[in-house]
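Asker: My questions concern the predicted model and sequence given below.
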Amino acid sequence: MSTAKYPDLSLADEVFDFHALLSPEEKEWAMKARDFAQTQIRPVIEDDFDKKYFRKELIPLIAQQGFLGMHIKGYGCAGASAVSYGLVCLEMEAVDSGWRTFVSVQGSLAMSAISKYGTEEQKNYWLPQMAKGEKLGCFGLTEPHGGSDPANMKTTAVLEGDTWVLNGAKRWIGLATVADLCIVWAMTDEGVRGFIVPTDTPGFVATAIDGKLAMRASIQCDIELTDVRLPADAILPGAQGLSGPFGCLNEARYGIIWGAMGAARACLDAAISRSKEREVFGKAIGSFQITQAKLADMTLEYEKGVLLALHIGRQKDAGTLNLAQISVGKLNSVREALKIAREARTILGGDGITGEFPVMRHMANLEAVRTYEGTDEIHQLVIGRALTGLNAFS
């Protein structure tokens, strides 16, 4: 592969000079993530995407970088800032959304659920192993009948003596076929509760979803729960009601705000490089006004998206974040990243639909990212509710 097509240093960021806004520690996390993603994932990702292969052997190496649960303090986790975590998400998704999704599912969803709502015994047992990549987690919330209405949850957990019995189904659950534990959310007599379910528990069956045209280098699954019996202490005591899973979803949505801009940057870089190489009518297409206008507009939206992500990250680190801002960021980042990918594809011409360039792969992945962790419509309603004080969900 030509380094001109996949520059080690972002061409867009050379103009942006974004790193001037970061602290030395934040820069260090960003550069560590960029180096890892570019050297370990980029050379193999097109082939993995084509073959629908999740390169599980990279997980110990990712863990060695400190990326798993890196925003959690203690328990073998790095305790890094929200901005640092966001920068890692950006760099991972710059090579493929599937790998940012892995970091999010393990750290922002499964590990965050235990960190936020678990007992000290649960935290001490699971989190150090998960930070090392020795144990993998997944997060069972979405159900087959509709992911946008978790209040209508059909999975149940019934307490029989000192044993919980879980029955139901989940869909689009990342990592479930390779995970060692699943955080399962189920309806109880007290409302929605979370449970740590070892995946080798009888009655727990995960099946990888095939036929995907996006996120092909990662794993998403159906889960069936049939009389899954758990001890009483499998429950996460700190989570009661939908605020439990939503607290974890907001962590994952935050990572998407940054990650989608990584995908956008990769597409923009590919378009910039190609505009200087491809010639029509006797000169490089980058010398034509209309091509430069396209590049300028894409760069504008990329910079705005990253600055919004940084603003939200600074608020998160300061403890002043209005959660509606997460919806603002997720809605904007994914929507604009898709627009950038589509515009970049026009500059690449017919070659843009091939695996020679990352743009179609990113475009397909972003269509999936646009749906999960809240569709555009859900985030529009969250923002609208914040603006008007009126609930339009029902």
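Answerer: Nice, I can see it. This structure is a prediction, so every number in the text was calculated from the model and none was measured.
Asker: use CA for all of it now, contacts and neighbours both
Answerer: Will do.
Asker: What are the boundaries of the helices in the stretch 151-300 of the chain?
Answerer: 243-277, 289-318 (DSSP state H, counting those that start in this stretch).
Asker: Spatially central residue in this protein, please.
Answerer: Of all residues in the chain, the one closest to the mean position by CA atoms, centre = their mean is T101, 3.6 Å from it.
Asker: which residues does that residue contact?
Answerer: Taking CA atoms under 8 Å, 6 or more residues apart in numbering, we find T101 in contact with G174.
Asker: Which helix or strand contains it?
Answerer: In the assignment (DSSP states H and E), T101 maps to helix 97-103.
Asker: Pretty sure A344 sits against P358.
Answerer: No: at 10.3 Å, A344 does not count as touching P358 under the criterion of CA atoms under 8 Å.
Asker: Who has more neighbours out of the two?
Answerer: A344 (28 against 25; other CA atoms under 10 Å).
Asker: and the more buried one, how far is that from E25?
Answerer: 32 Å (CA to CA, to the nearest Å).
Asker: Same question for K123.
Answerer: 27 Å.
Asker: likewise G168?
Answerer: Taken as CA to CA, the span from G168 to E25 is 44 Å.
Asker: which one of these two has more residues nearby?
Answerer: Neighbours were counted for G168 and for E25 using other CA under 10 Å; G168 has more, 20 against 12.
Asker: Report the contact partners of the closest residue to that one other than its chain neighbours.
Answerer: Ranked by CA to CA, 6 or more residues apart in numbering and with sequence neighbours excluded, the top spatial neighbour of G168 is T155, at 4.1 Å. Residues in contact with T155 (CA under 8 Å, 6+ apart) are L166, N167, G168, A169, K170, W185, A186, M187.
Asker: Got another one to weigh against that:
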Amino acid sequence: LKDNGFFAMIIPKRYGGLEFSALAHSEVLAKIASRSATAASIVAVPNSLGPAELLLHYGTEEQKDYYLPRLARGEEIPCFGLTSPRAGSDATSLTDSGVVERGTFNGEEVLGIRLNWKKRYITLAPVATVLGLAFKMSDPDNLLGDDEREDYGITCALIPTHLPGVTTGRRHFPLNLPFQNGPTEGENVFVPIDYIIGGPKMAGEGWRMLVESLTVGRCISLPSNTSGGARAGLAATGAYARIRQQFNMPIGRFDGIQKVLARIAGRTYITEAGRVMTAGAVDQGVAPGVPSAILKYHATELARQTSIDVMDIHGGKAICLGPKNYAGRGYQSSPIAITVEGANILTRNMIIYGQGAIRCHPYVLKEMQAAADPNRERGLEQFDDLLFRHIGHALSNAAGSLVMGLSLSRMTSVPVDGPTRIFYQHINRFSANFALLSDAAMLTLGGALKRKEMLSARLGDVLSYMYLASAVLKRFEDQGRPAGDLPVVQWACRHLLYQAQEQMHGVLRNLPNRWVANALRLVVFPLGRRYSAPSDRLECRVAELFIRPSRTRERLIGNTFLSHPESNPLAQLEEAMVRTIELEPVEKRLRRAIKDGVVEESTFGQQIEDAVAAEVITRAEADKLIALDKIVMEIVAVDDFDSTELGTKAKPLHRAKPHIKVAPPPGSDEDLPPATGTDTGTAG
């Protein structure tokens, strides 16, 4: 990884890096993740929230010139320490400290910081050579010259891990995934003040630096890793459902399997569409705070659901861990992505809508700024103007919601025609509904809305589903509207918009002001909840696209690692699927011959020989069937181990003596009473 520049994707070429675009960076991570979640995690960290990202945006020229070339060459291995035992989701509650003082460093007396920290869950910490550290800095002796400022707050610095007092090397074992992750501690570590990222002038700016950098990381790292894993799961499961036969037919032909496979395909399409669109926004210079939170939550959640569905279709094959199991570890490790870079419960309940409600509203933020204007006359004038425009905006949304609800979204103009037109119209309608519900929630709840987390989460879901539906439609347009993809696009849009409808219903059911809620229901759902989830027929059409080679399948899983069948189960599955379809007519002739009694039911090998003798199949066809069966049996095989291989030692079973004494046969010596005074030794 170091030798081939995988740690240098975001570093500019002038420092020896690759200077990839956000989309290219995302594609690389997604492909790695389709083969190894461990490798993808190792590559993701140096290219997201870490020393390189922070140095690029905030570092001094001296820091950039020293560290960036070394990071690009892999001479320095970076990590970033934020989370600590007392500061998890609430990163602002850091107890890690740095006190400004004078001390000796490399034999010279310098102004510096005395650091103490205790961090955990830090990826690459066990092998890192440079630690990006977030801590709370204070200057009790005013050595920095600001007499009015003692507590500076969160600050970020670069700490070489070889310094005295720094402890690294121990590892966590996150859900059996062996990527380098572990704790780090520092006790009385003294570093010069210039080790602050950006120099002394950036003291106390750490939280802003982290929030701005985390936004980009959320857009790229986790969505790319989960998308790559989902694509691998789709490729493997579609092929497996085609080659695995039960009741003399591929399991992928059963309705129950098709429903689950359609979910996997639809969710993968949604994740891919969101990943590409949001990475494109980053490349256009946008720091998409709300979209990054949407994508982090939904990409990881969809991937978790996909991993469950992959396990269900594979059945026992996915249960037994070992080298032959390509599904179990993905399922086992899915909570890792759910938890990191903002736990999903926090992201859904507080961040998505909490960030977007004010920031994205056309008037609320401006109204707040006008109300806080120290020039009272000017503030009142601006506030009055904004308020009346806000009222007009709300009335327009109410009228639009009612008209579009009565017309089932038909009474709205959209920029496209064709089979996807109706989805654009539904998004327009739901956008008006969402804006109306947001205004009503803020008006009736005020500041209490932020404490109504379940209500906020539902509003965030509506926003998220519309964003992802827009991404799905954009992907379809960008790829030239391929007709073969339409079933998957329809499934994705129907699923997302149905979920949006149900979450709006949840908002109306739980809005505390019932009079307002009932009035809003008449406007938002004048004809009731008429939008339905994907139909059974549509799900069967979607599933059929992924149990055989198709252009749709190629487009969706095209960047998945599918080479080297000798060592890659996914490549082996692809090969087996193609051969299975090629030999399907031969298998049908063989089954017909068995049914008609021409070939007797027996072992597979004997059936093949009997079929050749009866001229049902040719010898060449028989050889192909035997070769295919060998591959299929290798694929469906599971691992087994000797007890010693599992680190245990077999012990003989201990058999306890019975508690009930069995009567001896009549006339035996044991039937005689014991002699007086003799100890019988009987165990009770």
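Answerer: Ah, there it is. Everything numeric in this text was worked out from a predicted model, so none of it was measured.
Asker: Mean neighbour count, the helices of the stretch 151-300 of the first structure: which tops it?
Answerer: Of the helices of the stretch 151-300 of the first structure, the one with the most neighbours on average (mean count of other CA atoms under 10 Å) is helix 243-277, at a mean of 25.
Asker: Just the angle for that helix relative to helix 289-318, thanks.
Answerer: 150 degrees (axes from the mean of the first three to the mean of the last three CA atoms, to 10 degrees).
Asker: so how far is helix 243-277 of the first structure from its chain's centroid?
Answerer: 8 Å (CA atoms, centre = their mean, to the nearest Å).
Asker: got it, and stretch 73-81 of the first structure?
Answerer: Relative to its chain's centre, stretch 73-81 of the first structure lies at 19 Å (CA atoms, centre = their mean).
Asker: Can you get me the start-to-end distance on that stretch?
Answerer: End-to-end distance (CA to CA), stretch 73-81 of the first structure: 10 Å.
Asker: Tell me who's in contact with the closest residue to A206 of the first structure other than its chain neighbours.
Answerer: Spatial nearest neighbour of A206 of the first structure, excluding adjacent residues (CA to CA, 6+ apart): I223 at 4.4 Å. Taking CA under 8 Å, 6+ apart, we find I223 of the first structure in contact with A169, K170, R171, I173, A176, F204, V205, A206, T207.
Asker: any idea what I223 of the first structure aligns with in the second structure?
Answerer: Taking TM-score structural alignment, the alignment pairs I223 of the first structure with T184 from the second structure.
Asker: Just tell me the aligned range of whichever helix or strand H362 of the first structure is part of in the second structure.
Answerer: According to DSSP H and E, H362 of the first structure maps onto helix 359-371. Mapped onto the second structure using TM-score structural alignment, helix 359-371 of the first structure covers residues 327-339.
Asker: try stretch 287-300 of the first structure
Answerer: The aligned range for stretch 287-300 of the first structure is 253-266, by TM-score structural alignment.
Asker: And the matching stretch, how far out from the chain middle?
Answerer: Using CA atoms, centre = their mean, the offset of stretch 253-266 of the second structure from its chain centre is 21 Å.
Asker: And for stretch 15-34 of the second structure?
Answerer: That offset, for stretch 15-34 of the second structure, works out to 17 Å (CA atoms, centre = their mean).
Asker: what does stretch 228-244 of the first structure give?
Answerer: The answer for stretch 228-244 of the first structure is 24 Å, by CA atoms, centre = their mean.
Asker: next one: stretch 179-196 of the first structure
Answerer: Taking mean C-alpha positions (CA atoms, centre = their mean), stretch 179-196 of the first structure and its chain are 21 Å apart.
Asker: One more: stretch 168-176 of the second structure?
Answerer: That offset, for stretch 168-176 of the second structure, works out to 20 Å (CA atoms, centre = their mean).
Asker: What of stretch 141-150 of the first structure?
Answerer: 18 Å.
Asker: ok, and for that stretch, which residues are buried?
Answerer: L141, T142, E143, G147, S148, P150 (16 or more other CA atoms under 10 Å).
Asker: What lines up with the first one in the second structure?
Answerer: Going back to what we said before, that points to L141 of the first structure. Checking TM-score structural alignment: L141 of the first structure goes with L82.
Asker: Distance check, that match against A125 of the second structure.
Answerer: From L82 of the second structure to A125 of the second structure the distance is 12 Å (CA to CA).
Asker: tell me the contacts of L225 of the first structure?
Answerer: L166, N167, G168, A169, G203, F204, V205.
Asker: R521 of the second structure contacts V507, correct?
Answerer: No: judged on CA under 8 Å, R521 of the second structure makes no contact with V507 at a distance of 10.0 Å.
Asker: For the two, work out which one has more neighbours and name it.
Answerer: Remark: of R521 of the second structure and V507, V507 carries more neighbours, 22 against 19, as counted by other CA under 10 Å.
Asker: residue contacts, the more buried one?
Answerer: So V507 of the second structure contacts L455, R458, L459 (CA under 8 Å, 6+ apart).
Asker: neighbours of the residue nearest to G140 of the first structure when sequence neighbours are not counted, just the number please.
Answerer: Spatial nearest neighbour of G140 of the first structure, chain neighbours left out: V184 (4.5 Å); criterion: CA to CA, 6+ apart. V184 of the first structure has 25 neighbours, counted by other CA under 10 Å.
Asker: Aligned against the second structure, show me the partner of V184 of the first structure.
Answerer: Match for V184 of the first structure (TM-score structural alignment): L133.
Asker: thinking again about what came up before, list the buried residues in the match of helix 359-371 of the first structure.
Answerer: With the criterion 16+ other CA under 10 Å, stretch 327-339 of the second structure contains buried residues A327, G328, R329, G330, Y331, Q332, S333, S334, P335, A337, I338, T339.
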